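Asks: sharing a model prediction with you, sequence too.
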Amino acid sequence: MRIGIVGFGNLGQFLADAILKRDDLELAFVWNRTQATLQGKVDSSFILEDLDDFAEREADLIVEVAHPKITALYGPRFLQHADYLIGSPTAVADREIESQLRNAAKNHGFYIPTGAFWGGEDIKRMADRGALQALKITMTKHPRSFKVVGDLVEKRDRAIATGQRTVLYDGAVRPLCPLAPNNVNTMAAAALAAHTLGFDHVQGSIIADASVGDWHIVEVETWGPGDKKQGFHVKTVRRNPAPVGNVTGAATYLSFVGSMLGM
C-alpha cells in the first residue's frame, strides 16, 4: 500500500518513519506547508512541493496530520483518487464539509483514526443498536497545551496567569470544534462514532489545569438504556503522557499507526 502524508509535525514524522521501516508499506509522498521543515528529515524523492499535484504520486491512502483546513480544501479531491484518513476530524463538524466528503466517498472511503478515543468501537456498536443514550468526553490538559481561538483565548490565558483549574468549555461538541480544532479531535471522533447523537448531542468539556503536568487526561462517560442514575453507565479515564505545550499525547502516535495499518 502506497501512503501519502499531509503534514510533517511530530506525528507526521513518526508516521513517515513507521512506513519506511515496513516492507509491506511504501511512502508515496510527504507534504508540509513549510517546505524547510522537510529538508534533511526525509529523502527529497518523497517530498511533494505542491499539494495540488498529489494525484501524480498515485497513493492508495492519504493521511492528513496537518490542520482541519486541509480536509476543507482537499478532502473531496483526495477521495477521487485514494482512501482518506482524517487526522483532524474536527473539520467534519462543519455540516457542509461532512456532506461534501460523504458525496465524494463513492469509490474510496474516508476514515477517522482511533487516536485517544478509548472504547470507540463499543460506542459505535451501541449507537448501531439504538442503545446509546448519552456520551460525554472531558479532556484535562496543562493550559499551555490548549491551542484555542475566540472566546477561549482569554480563559486559557487567565488559567496560565493564575494557575487555577479552569473549565474552558462545557457543552455540545459542534460549537467547540472550531474553537479548539487541534485539541478536540478525540471529541470529533466520538461524535462520528456515536452517530445517533452526533456533534450536536455528544457533550464535550475541556479543562485547563497546570497540576496535571506532562499528561493529557481523557475521560469518556457513556450512558445506555435506563436513566442516568440507575441505567447502564461506563466511565473510562485515560492518562496519555505529553510534554507541556504539546497538543497530542505520546500514546496517540502508536494508536494512529494502528489505525493506519488496520485499513
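Replies: Sure, I can see it. Numbering: from 1, shown residues only.
Asks: make it CA atoms for all contacts and neighbour counts henceforth
Replies: Noted.
Asks: ranges for the helices of this protein?
Replies: 10-20, 68-78, 95-104, 120-129, 152-162, 173-176, 185-193, 198-201, 250-261 (DSSP state H).
Asks: could you export these as JSON lines, including distance to Ala55 and mean neighbour count?
Replies: Below are the helices of the chain laid out as JSON lines (distance: least, C-alpha to C-alpha, whole Å; neighbours: other C-alpha atoms under 10 Å):
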{"stretch": "helix 10-20", "distance to Ala55": "19", "mean neighbour count": "18"}
{"stretch": "helix 68-78", "distance to Ala55": "8", "mean neighbour count": "19"}
{"stretch": "helix 95-104", "distance to Ala55": "16", "mean neighbour count": "15"}
{"stretch": "helix 120-129", "distance to Ala55": "32", "mean neighbour count": "16"}
{"stretch": "helix 152-162", "distance to Ala55": "38", "mean neighbour count": "16"}
{"stretch": "helix 173-176", "distance to Ala55": "32", "mean neighbour count": "22"}
{"stretch": "helix 185-193", "distance to Ala55": "27", "mean neighbour count": "27"}
{"stretch": "helix 198-201", "distance to Ala55": "32", "mean neighbour count": "20"}
{"stretch": "helix 250-261", "distance to Ala55": "20", "mean neighbour count": "17"}
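Asks: next up, a structure to set beside the first:
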Amino acid sequence: MGKKRIGIIGYGHLGRHLTQAVLAHPQLELAFVWNRTPSSLQELDERYICSDLQDAGSFNADVIVEVAHPYISSEYGEHLLGLAHYLMGSPTALADEQLEQRLRAKANAGSYGLYLPAGALWGGTDIRKMADLGTLESLKITMKKHPSSFKLVGDLQKTCASVRAEAVTLYEGRVRELCAVAPNNVNTMAAAAVAAHNLGFDGVQAKLVADPQLSSWHVVEVEVGGPGGFQVTTERKNPAAVGAVTGNVTYSAFVSSVLAAGLQGNGVHLC
C-alpha cells in the first residue's frame, strides 16, 4: 500500500505543524497546502502550493484536511468531499443546519467520508455509541480558558475583554448559537454535537468560562447523562500557554486524526 496523500488547507500554527508532521511521517505524503495568504507558503517547495481550491483535485489527495476557518466548509465543503475524504478541523461550520444536511448527504451518498477530529473531546466514541442506541439523554460541555485564549465575536468579546481577576461565565446555552460567536474556540463542542447526533447542536449544552487563573491549562469538562440516572463526568486539562487558542496535546492528537481519516470509508465519522 502506498503512502496516504494529504492536502492541507490553512497554514497557521496547526497547519504548519501538520505540514511538517506529514513530511516527516513514513506513511504520509504531502499533496498540497493552501492558505488564504499565499506569501506565507514561500518556505514550501513550489510543487506543494495550491493557489485555488477549485483546482485541488489536480493534486490527487487521499485526504484533505481543513485547519483554516469554518467558511472553507461553507464555500468548498461539497466540492472537496467530491475529491477526497474530508477532515474538517473547524466543525463549528456544521452549526449551519442546512450545511450540515448537505455535507451529511454528500458523505453518505458519495465515495468519500466526512471526518471530524476528536480533538479535546474525551469519550467521543462512547458518546456516539450511546447516541446510536438512543440512550444518550443529556450532554454538557464546559470549556475554561484564560481570557486571552478566546477569539470571540461581538458582545461576547467585549465581556471577555472586561474579565479581570475572577472567572466569568461568558455563555451558557445551546451549542448552535455559541458556534457563531466563538468559531475558533468551540470545535470540541461542535464535534460533541455531531457525535451526540440524537441531541445535535440544539440539544447539547455548552458553557464557556474565562478564567484569568488558567495561565497553564485549557480545561474541558464533559457531563454525560443516560437512563436511570446514569452519569459520567470527565475533566481534561491540556497544557497551553497564555493566549494560545489550541492546547499543546491537541497538535499531536490531530496527527492521529489525519492517520485515521478515510479508514472508515464514506459517511460521517469521529476520528
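Replies: Cool, got the structure. Note that this is a predicted model, so its numbers are computed, not measured.
Asks: could I get the helices of structure 1 as TSV with distance to Ala242 of structure 1?
Replies: Shown next, in TSV, are these (distance: least, C-alpha to C-alpha, whole Å):
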stretch	distance to Ala242 of structure 1
helix 10-20	12
helix 68-78	21
helix 95-104	30
helix 120-129	21
helix 152-162	17
helix 173-176	22
helix 185-193	15
helix 198-201	26
helix 250-261	6
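Asks: nearest to Arg33 of structure 1, out of those?
Replies: Taking C-alpha to C-alpha, helix 68-78 is the member of those nearest to Arg33 of structure 1, at 10.4 Å.
Asks: run through who's touching the closest one.
Replies: 55, 62, 64, 84, 86, 88-91, 97, 100-101, 104-105, 181 (C-alpha atoms under 8 Å, 6 or more residues apart in numbering).
Asks: narrow the residues you listed to those in strands?
Replies: Judged by DSSP state E, strands contain the following of the contacts of helix 68-78 of structure 1: Ile62, Glu64, Tyr84, Ile86.
Asks: coming back round to it: wait, which of the helices of structure 1 is closest to Thr34 of structure 1?
Replies: That would be, of those and by C-alpha to C-alpha, helix 10-20, which comes in at 13.1 Å.
Asks: where does the closest one end up in structure 2?
Replies: Helix 10-20 of structure 1 lines up with residues 13-23 of structure 2 when matched by TM-score structural alignment.
Asks: cool, and stretch 212-219 of structure 1?
Replies: So stretch 212-219 of structure 1 sits over residues 214-221 in structure 2, by TM-score structural alignment.
Asks: buried residues, that stretch. List them.
Replies: For stretch 214-221 of structure 2, the neighbour count (16 or more other C-alpha atoms under 10 Å) marks Leu214, Ser215, Ser216, Trp217, His218, Val219, Val220, Glu221 as buried.
Asks: quick check: the fifth one vs Arg36 of structure 2, distance?
Replies: Read that as His218 of structure 2. 28 Å (C-alpha to C-alpha, to the nearest Å).
Asks: and the first one, by the same measure?
Replies: Spatial separation of Leu214 of structure 2 from Arg36 of structure 2 under the definition C-alpha to C-alpha is 32 Å.
Asks: Glu177 of structure 2 pairs with which position in structure 1?
Replies: In structure 1, Glu177 of structure 2 lands on Pro175 (TM-score structural alignment).
Asks: scratch that, Ser162 of structure 2
Replies: So Ser162 of structure 2 corresponds to Arg158, using TM-score structural alignment.
Asks: same check on Thr188 of structure 2?
Replies: Match for Thr188 of structure 2 (TM-score structural alignment): Thr186.
Asks: contacting residues around the match of stretch 212-219 of structure 1?
Replies: With C-alpha under 8 Å, 6+ apart as the criterion, stretch 214-221 of structure 2 contacts 120-121, 141-146, 233-242, 247.
Asks: same deal with stretch 79-92 of structure 1?
Replies: Residues from elsewhere that reach stretch 79-92 of structure 1 (C-alpha under 8 Å, 6+ apart): 55, 58-69, 71-72, 75, 78, 97-98, 101, 104-105, 107-113, 177-178, 181-182, 184-185, 188-189, 260.
Asks: sorry, back to before: and Leu51 of structure 1, which of the helices of structure 1 is closest to it?
Replies: helix 68-78 (8.8 Å).
Asks: for the closest one, the distance to its chain's centre please.
Replies: Distance of helix 68-78 of structure 1 from its chain centroid, counting by C-alpha atoms, centre = their mean, to the nearest Å, is 14 Å.
Asks: what stretch of structure 2 does that helix fall on?
Replies: The aligned range for helix 68-78 of structure 1 is 70-80, by TM-score structural alignment.
Asks: how big's the offset between that stretch and structure 1?
Replies: Superposing on structure 1 and averaging over aligned pairs (mean C-alpha distance after the TM-score superposition for structure 1), stretch 70-80 of structure 2 comes out at 0.3 Å.
Asks: just to revisit the earlier point, with distance to Ala131 of structure 2 as extra columns, can I get the buried residues of stretch 214-221 of structure 2 in TSV?
Replies: Listed next are these as TSV, based on distance: C-alpha to C-alpha, whole Å:
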residue	distance to Ala131 of structure 2
Leu214	33
Ser215	35
Ser216	34
Trp217	30
His218	27
Val219	24
Val220	20
Glu221	19
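Asks: dump the residue contacts of the residue nearest the centre of structure 1.
Replies: For structure 1, the residue nearest the mean C-alpha position is Asn185 (3.3 Å; C-alpha atoms, centre = their mean). If you count contacts by C-alpha under 8 Å, 6+ apart, Asn185 of structure 1 has them with Gly87, Ser88, Pro89, Thr90, Cys177.
Asks: the third one: neighbour count?
Replies: Applying other C-alpha atoms under 10 Å, we find 30 other residues in the vicinity of Pro89 of structure 1.
Asks: the aligned residue in structure 2 for it and Gly77 of structure 2, how far apart?
Replies: Alignment note (TM-score structural alignment): Pro89 of structure 1 maps to Pro91 of structure 2. Remark: distance between Pro91 of structure 2 and Gly77 of structure 2 (C-alpha to C-alpha) = 11 Å.
Asks: translate Tyr251 of structure 2 into the numbering of structure 1.
Replies: Using TM-score structural alignment, Tyr251 of structure 2 sits opposite Tyr253 in structure 1.
Asks: what does Asp52 of structure 2 give?
Replies: So Asp52 of structure 2 corresponds to Asp50, using TM-score structural alignment.
Asks: in contact with that match, which residues are there?
Replies: Going by C-alpha under 8 Å, 6+ apart, the list of residues near Asp50 of structure 1 reads Trp31.
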